[in-house]
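generate a structure from the sequence data that follows.
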Amino acid sequence: MPHARVEELPMETINVGLESSFNEVCKCFEDAIVGIIGLYGMGGVGKTTLLKKFNNDFLTTRSHDEFDVVIWVVVSQESDVVKVQEVIRNKLHIPDEDWLNKKMEERAIVIFNILKKKKYVLLLDDIWKRFDLLKLGIPNPGSQNGSRVIFITQSEEVCSNMGAHRSIKVECLTPERALELFQEKVGDETLNCHPSIPYLAKEVVAECRGTASCSYYCWEGYG
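Prediction:
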């Protein structure tokens, strides 16, 4: 069986408040001079869901022939280069004889020599600080190779430090949109089963400050 260029990721339905941010990412992605795109915003606002949708859309809305490989990596606060290299290695199906018993710098060369011949998309979730792409073995993305790197972070400063050509802020939901999301999750029957519940719903929405976390609270605390 041929190796899949992109793997579908499990995800929640993207809420209406993220549609404008998603469309902006798609627009930047189509710009040939934009190689690195950074998405930033407070935790719980829906950045990871947005990026997962972007990944999954390669299965339906983008040509499979347009890019050779789409790589999804969760970086996390530790920013462990070796672990990230392992994820990339598995996606590129690098054999043991080219990988084992090599140092981090040698593995970076192996990755680099493979990706420099490909048109790739690298999606990095949960970056907390500047992450050296060259140390991973990632060739510079841009108009010369047509490749892209998209990452998400909570900090606009990280976008700058990563050399993002475009930085997109993922905004919190408005109170009205957040209340709509809450109602969608709990359902009208639950929301109207007691006179105090609509009032409590507004309190939950205010507590979550327009983040997607209101769906968590409605199940764990108020559902």
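
contacts and neighbour counts: CA atoms only from here.
Will do.

and Ile127, how many neighbours?
23 (other Cα atoms under 10 Å).

ok, Ile197 - contacts?
Leu191 (Cα atoms under 8 Å, 6 or more residues apart in numbering).

just the buried positions in stretch 52-62, please.
Applying a neighbour-count criterion of 16 or more other Cα atoms under 10 Å, the buried positions in stretch 52-62 are 52-56, 58.

err, stretch 41-49, not the other one
41, 43-49.

which member of those is positioned nearest Val73?
Thr48 (11.4 Å; Cα to Cα).

so what touches stretch 82-102?
For stretch 82-102, using Cα under 8 Å, 6+ apart, the contacting residues are 71, 73-75, 104, 107-108, 110-111, 136.

from those, which ones fall inside strands?
71, 73-74 (DSSP state E).

one more, so I can put them side by side:
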Amino acid sequence: MTRLNVFNINLPTELNPPGSETILKISTKYLEGLKDVESTKAYIISEIKNVKTHVVIGLHGMGGIGKTTLMQEINNEFEKDPHKRFTFVIMAIVSDSPNIKKLQNQIGERVGLNIQNIESETVRASRLLKRLKNESIVIILDDIWNAHDLSTIGIPRGNGENKCCKIVLTTRNEDVCKQMNADPIIHMACLNHNQA
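Below you'll find the predicted structure:
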């Protein structure tokens, strides 16, 4: 992997001009009509919209089962939300060896926060927390392999920092959901023979 040299220039960190899209529609290969998948989708969306639901919603299941495709479809569903409950819906892939700065940049860019010239992950996380804590946001973190402390990334938790940020995570490992205090934890099962 090529490492880029980043020069830390002390430019002011400021919001980009207004106009950031609430939702970036993602091209997906989602197949409608699969009963089990549709019911999982409906359940996750209802939990995201439910103000009483815990901050982190976990979805786990074996690799290749369609978790990413389902999350892409859920991301796109919020474009149709007539109530516009959330200021932003953001989907980011974490993977087995996450690049925290890239993840921070991706989230920051979506909410109009320019943190690319800040070298310190801690300072970047602090700026993100400050920016996100007053927003109603859905953040979908796809393909998490290990538990992460979301506040070190800059994502607010429901421990007084923010009650409006909903995080949906997908993982192959149910223990990751438990370690990240997901509630509810949803198991995505394999399709039955007829649906497959």
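
TM-score of the superposition?
Here the TM-score for the pair of chains, by TM-score structural alignment, normalised by the length of structure 2, is 0.82; 175 aligned residues with a Cα RMSD of 1.9 Å.

just put the contacts of stretch 82-102 of structure 1 in JSON lines and tack on distance to Ile14 of structure 1 and neighbour count.
Below are those laid out as JSON lines (distance: Cα to Cα, whole Å; neighbours: other Cα atoms under 10 Å):
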{"residue": "Ile71", "distance to Ile14 of structure 1": "21", "neighbour count": "19"}
{"residue": "Val73", "distance to Ile14 of structure 1": "20", "neighbour count": "18"}
{"residue": "Val74", "distance to Ile14 of structure 1": "19", "neighbour count": "17"}
{"residue": "Val75", "distance to Ile14 of structure 1": "22", "neighbour count": "20"}
{"residue": "Met104", "distance to Ile14 of structure 1": "37", "neighbour count": "16"}
{"residue": "Arg107", "distance to Ile14 of structure 1": "36", "neighbour count": "21"}
{"residue": "Ala108", "distance to Ile14 of structure 1": "35", "neighbour count": "22"}
{"residue": "Val110", "distance to Ile14 of structure 1": "37", "neighbour count": "18"}
{"residue": "Ile111", "distance to Ile14 of structure 1": "33", "neighbour count": "20"}
{"residue": "Leu136", "distance to Ile14 of structure 1": "31", "neighbour count": "22"}
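
residue in structure 2 matching Gly38 of structure 1?
Correspondence of Gly38 of structure 1 to structure 2, assessed by TM-score structural alignment: Gly58.

what sits against that match?
Contacts of Gly58 of structure 2 by Cα under 8 Å, 6+ apart are 168-171, 177, 182-186.

if you set the cut-off to 6 Å instead, what comes out?
168-169, 177, 182, 185-186 (Cα atoms under 6 Å, 6 or more residues apart in numbering).

quick check, it in a strand?
Yes - judged by DSSP: H, G, I helix; E, B strand; the rest coil, Gly58 of structure 2 forms part of a strand.

list the buried residues of the longest helix along structure 2.
If you go by DSSP state H, structure 2 has its longest helix at helix 35-49. Across helix 35-49 of structure 2, burial judged by 16+ other Cα under 10 Å covers 37, 40-41, 44, 47-48.

can you map out the strands along structure 2?
Counting by DSSP E, the strands of structure 2 are 56-60, 88-95, 137-144, 166-171, 185-187.

out of those strands, deepest packed?
strand 166-171 (a mean of 26; mean count of other Cα atoms under 10 Å).

okay, stretch 156-169 of structure 1 sits on what stretch of structure 2?
Using TM-score structural alignment, stretch 156-169 of structure 1 pairs with 174-187 in structure 2.
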